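# Can you look at this prediction? I've put the sequence above it.
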Amino acid sequence: MLCLDFFFCGALMLCCTRLCVALLASHGQQPILDHDPTETEHTFPSTDMSSASTVSHHDPHNAPCFVDDIFAVLREAVGNDGELTNSSLTQFGICTLSDSSSGSVLLQLAKESIRDQRLGFEVLHPTGVLLAEEDERGTLMLTFDLPQSPLLKLSPALLLAFESPPNGGNLDVTFTSQSLHPNAQTVCISGETQYILLTGQASEVNVHQRWRISVEAKSPDMNQNLKVILISGKSGSNINLVPLLLFSGERGTDISSSLASSQTSFLCELKRFLGDVLPRDHRESSPLQLDSLQSLPPLTLGLSSSDTLLAGLINSSSITIFSFSSWGSVFQVHRGELAFSPGLLEELKLRLEQIVVKIMEVIREEQVGQRATERLGRLKDLSALSMNEPSAGESQYRAFLLLKALQTVARAYELQRGLRATRAGPTSPVRANVCGLRSLTVSLEKRLGLPNTVNINNCHGSCAFPLTNANNHAVLLNFHIESENVDERAPCCVPVAYEALEVVELNEHGTYLSIKPDVVAKECGCR
């Protein structure tokens, strides 16, 4: 099992058993470099280069899942036959498996990530990164400084991850450096390439190092396309790569770090699972800002949460939204814990077993994909409950979140199936116009988390006699209108009962539950 901790860092080096891997990565996230906050760029005054581009200061709002997402990509690089898939070779810029040392390194990393998903690690910050044009042929030079560290004596593999997808066409690119082994390595970059994997050279001395890597397209006239791929930003001044150095540590050396990273791994896996399994609404609409809605005072979910509150949440049918995006600091990953009574813990365990079976059926019937099944399996392992340890607060916390997430998934598919049945079944024209619930899906602000749409329902139809779910006022009003008093408003089909929306916010300070009342219409009537 993989155990991760999260830090701001400037380049990534991963050691799996005897293999140490350097990862210069972004994977769609934006980690922050370690430098003076008053500076906006890294430069190397002693390096004689022109037209230099530098790595800029980035907002790490998605940093907690950054490293975990990389391990997820590695785990998914191997097919059912235990070998790398063709799509994985393209994803990592490997031209062919037979003639590339990077291919064997990637396969070893992928299999190691599958076998051992709780590797500890240490992080090392580079002191600077620079990409510059070196000569008249357009050859580019990638330079980054590494501080003194004994880990640099290990043989690394270097992974360069794109901050944005390559858009310069298909290119064969050669990376040349004394820091690489072999010194010249060729990769194939296409629009589907997310990473470039290279094998590095171990250092014999424990001193500050500067790695300088020449980057050149196979054809000199393609170097301009290469610059387009490697340099981003409106002014063409930012490198399209964000560096991060990660070193694995010996398992068990830091118990608190191991616990925090295991929990973060669960939350990141939960986020990926929801993204995979929730049905997608492809209609475009303006996002709803939930902060503008009325909300009950937020509740802290922790060891002090009462059984009454926890039982109510377990039995609640409300849709739950998970907000992951406010994890502000990767240094402080909150350790969530809950303390259920033995009886309620048994109820939680039973409910979770039942909903897992239900979601497995959904995944199979809806053909969601094998990846969702594998992620659900990992979530079950990470949230496994032991009745012999009723005070194990972290496993209870994870099991509770997983239950609420799966309840929301189940409800989403029940709604989707109901809509399909309604569209397929015969409907009387008269009954079709009777006041009743209709589906209404609204988009949520992207920063909120998952799901990013919610069905709030709405009421449509006629309020002619006999009135649907009418109160005395509506009955008398309808009688008054039918007596030819046409100046009054006739009874309208409106929601008369609602469900709340539950928002679970996870950040570095804790886990909070925000209840938005009267969000989802669940019953209609004439009023």
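Noted; the coordinates are in hand. What you see is a predicted model; the values in this text were computed from it and never measured.

# going forward, measure contacts between C-alpha atoms and count neighbours the same way
Noted.

# Against which helices or strands is the longest helix along the chain packed?
When the chain is parsed with DSSP state H, its longest helix is helix 393-424. For helix 393-424, the packing partners by 3 or more CA pairs under 8 Å, 6 or more residues apart in numbering; DSSP states H and E come out as helix 255-277, helix 307-315, strand 319-323, helix 342-365, helix 370-382.

# Export the ones you listed as TSV, with columns for mean neighbour count and distance to residue 130.
Converted to TSV, the helices and strands packed on helix 393-424 look like this (neighbours: other CA atoms under 10 Å; distance: least, CA to CA, whole Å):
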stretch	mean neighbour count	distance to residue 130
helix 255-277	20	31
helix 307-315	14	51
strand 319-323	23	35
helix 342-365	15	46
helix 370-382	17	37
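
# Out of those, which gets nearest to residue 463?
strand 319-323 (29.2 Å; CA to CA).

# State the distance from residue 355 to residue 400.
From residue 355 across to residue 400, the span is 12 Å (CA to CA, to the nearest Å).

# take a look at this one as well, against the first:
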Amino acid sequence: MVRVPHSASEQPIGPSAHSTHSTEDVPCDEEQLAHSRAMDDFLSALNRESELGRMDYQQFGICSSGTSGLQISHLVQSLDQKRSGLKGLHATKVDIWDAEKEGEMTLTLTFPRHAQPTSPASVTLLFSVDSVKGDGLRVKFNSHSIHPHTQMVCISETTRFLVLKAGQSHAHIHLKLSVTIETWKDENQPKPSVSELRDVLMRKVDGSNMSMKPILIFLSDRDEQGTPHLKYHRNPLDEKLPSRTYLFLCELHKFLSDVLPQKEGPTSQEGANTVSLDALHSLPPLSLGVSSTESLLSGLVNSSTPTVFVFPERQQGLQIHRVEVTLDSSLLSVLRMRLDEAMAQVKQQEAGQNVIDRLQKLSKLSALSPEGEDDEAVAKEHKRAQYRSVLLLKALQVVLSTWEMERAQRAARADEDGPSVPSQCRLQSLSVSLRKFFLEPSKVNINNCEGECGFPLTSGNNHAILLNSHIQSGQPVNRSLCCVPVEFDDLCVIELESEGTNISFKTNVVATKCECR
């Protein structure tokens, strides 16, 4: 009995991107993930048919046990003999042209050349389709890229996939298909338009406007060495799909990268002056999880301490990242309120539609269940959602504080253009670069103290007052009064690792008050 691999979707990886993790790379991109799941669904359906010892041709859009039926059987038999493996490659581009006749259109599918094996045993073109009610329809595909050049499929209520046998003699870079509706369920009604037929052949992903692009499936020997950019996926069928936490962290990294100003490549002098985050004095790190103290959780939710996120060098390391926190009902209410306020503030800024879209995805992935939810089946996921919500709140605080700093810096530059007037000792914005893999933000505003310490002295202790009086009387001193920081905030570092999340506080990083000393 065949046991079909769980995932056969392939993603090209560069020669420098080899992973040391045993876990297979899981797509972080939503579109790649959707196509990965489509392949998983197809392989699961194949596996069920094999276990039952029969073939439900309607599920695969097969009109009869002809060419397409033999293609499905060949896939199952080859996998059963454990001689071959599957590679899935989804189209990177789909172009659609309307034909002159009703019920006809032309599809041109583009696939990356470098990701295709050199000598596949067979090539299959897979469509993940939307079902059609009633008797359905027969659709004819014609192309020199499929073999035979003309193939018929039947789409009905139970159809989930369409399978076409592709040629093996050349790389499939641009695959052009002529599509014709041969039989429509109701001859008295007009045939589907091009857009309607497109929506049938490339169904929409649930809850989004994204269409499922066709996938090329290559059947090849497992020990083939001809395509080093591809690897075989042999995950068991019961292995879980990427967790919501993994998808959330991927989206969070993209959100911060899009919104926060990115540091340009440093000059040699700037590189020498960049400080490693690890070189700063720190309190002992705390693990964020089910055992976290109430004071740590309350501090994260209630404070607006300057924060940076540290992501792993390879995001795939977060595939096994599972963290849960438990907030009491009062703190959970505060978290909801602060999240709503922060998201409203971000939306008020003219940040662009891309930022709003990412924020909506993050909000959906971190959605909290209504208070009083006691169902055991959702308890674990609810705790993970609380964890994701805490991270989202801290990320939004980072974004809002960065925007506030940028506004202050613009105002300061505008003041510099005016008449030059000596200023009293005061706090000024100052950003410095920190060095660490995938640090968001890569620059931190630590502030600085600037201005004169003259008469009258508006800030300072008794020593400063007496010293200033001594200087004003004309008495010589070796050191004049200096405008210096006297109060500081810590820097909260949220370090995301495959095993969990560590919270550390770099002490006395951000100046918050200046005085003359």
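Received the coordinates, thanks. Just so it is clear, the structure is predicted and the values come from calculations on it, not from any experiment.

# TM-score, when you put one on top of the other?
For this chain pair, the superposition-based TM-score is 0.61 by TM-score structural alignment, normalised by the length of structure 2; 365 aligned residues with a CA RMSD of 4.1 Å.

# just to revisit the earlier point, may I see the helices and strands packed on helix 393-424 of structure 1 arranged in a markdown table, with distance to residue 491 of structure 1 as well?
Formatted as a markdown table, those follow (distance: least, CA to CA, whole Å):
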| stretch | distance to residue 491 of structure 1 |
| --- | --- |
| helix 255-277 | 41 |
| helix 307-315 | 35 |
| strand 319-323 | 30 |
| helix 342-365 | 40 |
| helix 370-382 | 47 |
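
# what about those, which gets the closest to residue 521 of structure 1?
Residue 521 of structure 1 lies closest to strand 319-323 among these, at 11.9 Å (CA to CA).

# what range in structure 2 matches that closest one?
The aligned range for strand 319-323 of structure 1 in structure 2 is 306-310, by TM-score structural alignment.

# all helices in the stretch 151-300 of structure 1, in order from the N-terminus.
With DSSP state H, counting those that start in this stretch, the ranges of helices along the stretch 151-300 of structure 1 come out as 223-230, 255-277.

# Format those helices as JSON lines; extra columns: distance to residue 70 of structure 1.
Below are the helices of the stretch 151-300 of structure 1 laid out as JSON lines (distance: least, CA to CA, whole Å):
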{"stretch": "helix 223-230", "distance to residue 70 of structure 1": "20"}
{"stretch": "helix 255-277", "distance to residue 70 of structure 1": "11"}
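
# hmm, back to that, indicate which one of the helices and strands packed on helix 393-424 of structure 1 is closest to residue 286 of structure 1.
Closest approach to residue 286 of structure 1 among these is made by strand 319-323 (18.0 Å; CA to CA).

# Next, the mean deviation of that closest one compared to structure 2.
Mean deviation of strand 319-323 of structure 1 relative to structure 2 after superposition (mean CA distance after the TM-score superposition for structure 1): 1.2 Å.

# Then stretch 396-413 of structure 1?
Per aligned residue, stretch 396-413 of structure 1 averages 0.5 Å (mean CA distance after the TM-score superposition for structure 1).

# who's in contact with that stretch?
Residues from elsewhere that reach stretch 396-413 of structure 1 (CA atoms under 8 Å, 6 or more residues apart in numbering): 263, 266, 270, 274, 277-279, 314, 317-320, 336-340, 345, 348-349, 351-352, 355-356, 358-359, 362, 379-380, 382-385.

# corresponding residues in structure 2 for it?
So stretch 396-413 of structure 1 is aligned with residues 386-403, judged by TM-score structural alignment.

# contacting residues around the one in structure 2 that sits across from residue 497 of structure 1 in the alignment?
Aligned by TM-score structural alignment, residue 497 of structure 1 pairs with residue 487 of structure 2. For residue 487 of structure 2, the contacting residues are 508, 511-514, by CA under 8 Å, 6+ apart.

# Residue 419 of structure 1 now?
Residues near residue 419 of structure 1 by CA under 8 Å, 6+ apart: residue 439.

# Now do it against residue 246 of structure 1, distance only.
48 Å.

# which SS state does residue 126 of structure 2 fall under?
Three-state call for residue 126 of structure 2 (DSSP: H, G, I helix; E, B strand; the rest coil): strand.

# That one: how many residues sit nearby?
Neighbour count for residue 126 of structure 2, taken as other CA atoms under 10 Å: 24.

# What lines up with it in structure 1?
So, by TM-score structural alignment, residue 126 of structure 2 is left unmatched.

# Over to residue 359 of structure 2?
Under TM-score structural alignment, residue 359 of structure 2 pairs with residue 376 in structure 1.
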